[in-house]
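[1] how would this look folded up:
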Amino acid sequence: MTRTRTGRHRATTTRQSAGGRLGCVDVAKGISIVLVVLHHAVMFLEPHGLVPGPLATLNLALTSMRMPLFLLASGLFLAPVLERGWRTLLHRRVALFGWLYLLWTLVQFAVVTPLPAGSAPDFAVLGAAELPLVLLYPDPSMWFLYALALYSVAARLLRRVPGWVLLAATGVLSTLVGAGIVEFGWHAWELTARYAFFFVLGWHGRRFVERVAARSSPLWVVTAAVLAVAVAGASVLLGLHDVPGVAFALNLVAVTGGVLASAQLARWRIGRGVAALGRRTLPIYLANVPLVALLTALLAGIDPPAAAQYGIVALVTAVAVALSLALYRGLVAVRAGWFYDLPGRWAVHPRIG
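    Modelled structure (predicted):
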């Protein structure tokens, strides 16, 4: 009886009956969006001496999982959109993501530019000279939307190519970019190339992801975490990070651990809250950078003890998430939902996240 209940529990965790949606995917997206906001908080606060060293190191280590896991989740539900043809794809993916990318890049520029110098790192947002080239050089903080539109068009064009060929090609590309052998001269382009593999994996490897999630257990989560730490530690201590395949292997281990942890967390009550964030990633992603910049401007100049810095980073992360969602509700309430959707009759009314 116990074994039967466990099997049923795992089945409902990995797949919901309605629409076949992976039960843990919202948890994975919730984890990813919190890590994205945390990353921005660390990036903005660190130049002001408001980030303790261990937390900065942890944030750097989470790079291996943060965006690859997000892209894996985004690719899981691409197939139905591709089946509906070019018109649907261009409307729901290219036009929507393109509009939001351009609009919020401008919003971000308008909010951050007037702030005191140092409120935002130079490499975090586009400057006035770079803004006219926003379609050629993706914004450092908004590149994810740009990449989703680009990936979707490429997927439609390459839909007849076997999945294993695309996985092999993007895996090689990820290996070369991760090792620094292939460079694009613009960080956002390098991220787009490096993490394309995980979007393709979500697109063509849905059943594989389901099987990994179904096998999740505390032991597997701990094993993946230990393996990730071991690979990361060896790459640093032995200077192996630039060896082809090491960074890619670390991404694979970290993303596997993320899937296992998401499936495990989905079985607990706390997972409901994380999943709720995962269903609202869009408004958080769009607004978090300007909000983190504003909070950084307010905190610049204080000199708290190291122990308090952990709380400051956590507070900025939590407040940025809360304000992003409040802003979304407020703008929708005053009929300004076009900040999150195409305007007028072109509106997509996407499922948030």
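[2] When you work out contacts or count neighbours from here on, use the C-alpha atoms and nothing else.
    OK.
[3] Residue 145 touches residue 95, doesn't it?
    No: judged on C-alpha atoms under 8 Å, residue 145 makes no contact with residue 95 at a distance of 10.8 Å.
[4] Let's see this one next, to set against the first:
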Amino acid sequence: MSWVDLARALSIILVVSYHAGVSGIGAFLPSDFSVTGSYWKTANLLLVPLRMPLFFVVSGMLAASALSRPWRAVSRPRVFDLLWAYVLWSVVFGVTAWVRYAPEEPWEYFRSSMRNMVVFASPYWFIAALPVFFLVTRWCRARPILLLTALFLVYLASPFLVSALRELGPEFSKPATGLRRLTEFAVWFAAGYVLSGKIKRFGGRRRPLIAVLATVICIPMCWFAVMADLEPGTERIIKLLATCSSVLAVLSVSVLLGALPTISRLGRVIGSRTLVIYLVHPLVLNVLVVVFRRVYEHGTGPVPLVVELLLLPTIILVCVLISLGFKAVADRLGADWLFQLPWASREKSAGVTPSAAVSRYRLSPE
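    Predicted coordinates:
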């Protein structure tokens, strides 16, 4: 299903774009030198209703068959390997990212990073959320409609639960962030599983009219969900509509673009390496932020408009290319322990090469 690879490729590019265009935009295009930095940030914020729900819908869809397999066959690739990668790369981030975030307090930053890791507030929280959602869906798969209904109610209650936790004190800020992520996105993984058959049938045909209509609808819905000052209950409903229409738009467009051989091949390359891109690109961005800060320290004038327009896409491309290069080096060195538990590997006992073992680890592995 080339359209699935393309949808995953688009989603990981959106993730890289968000991290570069929201948290990093102040370093890449600071307001003292740029007039477009705020527009790049707004554009990325408007995609919040789409970005992670799309990831989880596709992940849930591709997990459908694994959810009914014996625990022994799925526990390692679906749970323990991902938790290993989560802990390992969170530690690496905590050890290195102080240069960007806390150059004067590296040890305190590391301790804070480890606390954040425990409560799903790490930059790699998605890797830890997948096993949690997989286990919840697996335990409740016998009653899929009840599961989806329960998680939908949790989704509606999410703003109120998070607000109540934050009111307990500032020390609960990070746990509240983790709670928001778990309560807001679990429903989309379950939806991908429950509707997996329908989604796959939907991808079997080109539907240009639906692609156009969904795109037209999702744009104002995303704007209202993110930019309008709405009450929590209203915000949930608007965000729900924004997510459903934007995910439908991306899946429809992916089916159309997947029919183009060049686009299909590109989607396969990126879509099959989403895990590596997700893990590596934050480290690349940290380096780039530090470099750009030092460049602007000696800046003498505004950035040329053509540079402003091309800078963020170039940074995204650099992050993706370095991540792909990192995977190629890891394959060559047999460093599959970077992405899976390093002992008692079933792949090694079965004679599978490290390259094949690493390459099957995607954000939505089959």
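[5] Any idea what the TM-score is?
    Overlay of the two chains. TM-score (TM-score structural alignment, normalised by the length of the first structure): 0.84; 323 aligned residues with a C-alpha RMSD of 2.4 Å.
[6] before we move on, the earlier item: more crowded one of residue 145 and residue 95 of the first structure?
    residue 145 (24 against 18; other C-alpha atoms under 10 Å).
[7] which residues sit in contact with the more buried one?
    Shown in contact with residue 145 of the first structure (C-alpha atoms under 8 Å, 6 or more residues apart in numbering): 97, 98, 100, 101.
[8] These in helices, which ones?
    97, 98, 100, 101 (DSSP state H).
[9] Tell me which of the contacts of residue 145 of the first structure you also see in the second structure.
    With both residues aligned by TM-score structural alignment, their matches' C-alpha atoms under 8 Å, the contacts of the contacts of residue 145 of the first structure that the second structure also has are 97, 98, 100, 101.
[10] Can you flag the buried ones in these?
    97, 98, 100, 101 (16 or more other C-alpha atoms under 10 Å).
[11] which ones are touching the first one?
    It refers to residue 97 of the first structure. In this structure, residue 97 of the first structure makes contact with 145, 146, 148, 149, judged by C-alpha under 8 Å, 6+ apart.
[12] quick one on the thing from earlier: turn the contacts of residue 145 of the first structure into CSV, including distance to residue 236 of the first structure.
    Supplementary listing: these in CSV, determined by distance: C-alpha to C-alpha, whole Å:
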residue, distance to residue 236 of the first structure
97, 37
98, 38
100, 38
101, 35
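[13] and which of the residues you listed is nearest residue 7 of the first structure?
    Using C-alpha to C-alpha, residue 97 comes nearest to residue 7 of the first structure of the contacts of residue 145 of the first structure, at 38.6 Å.
[14] Now check that closest one against the second structure: what is it aligned to?
    Structural correspondence for residue 97 of the first structure with respect to the second structure (TM-score structural alignment): residue 82.
[15] With residue 70 of the first structure instead?
    Per TM-score structural alignment, residue 70 of the first structure is aligned with residue 55.
[16] which one is its match nearest to, not counting chain neighbours?
    residue 11 (6.3 Å; C-alpha to C-alpha, 6 or more residues apart in numbering).
[17] Could you report the distance from that neighbour to residue 4 of the second structure?
    According to C-alpha to C-alpha, to the nearest Å, residue 11 of the second structure stands 11 Å off from residue 4 of the second structure.
[18] How about residue 356 of the second structure?
    Counting by C-alpha to C-alpha, the gap from residue 356 of the second structure to residue 4 of the second structure is 20 Å.
[19] Likewise for residue 207 of the second structure?
    Using C-alpha to C-alpha, residue 207 of the second structure is found at 15 Å from residue 4 of the second structure.
[20] Which one's more surrounded, these two?
    Between residue 207 of the second structure and residue 4, counting by other C-alpha under 10 Å, residue 4 is the more crowded of the two (22 against 15).
[21] wait, isn't that one in contact with residue 253?
    No: with contacts counted by C-alpha under 8 Å, residue 4 of the second structure stays clear of residue 253, the gap being 10.9 Å.
[22] Of the contacts of residue 145 of the first structure, which is the nearest to residue 211 of the first structure?
    So of the contacts of residue 145 of the first structure, ranked by how close each gets to residue 211 of the first structure (C-alpha to C-alpha), first place is residue 97, at 30.4 Å.
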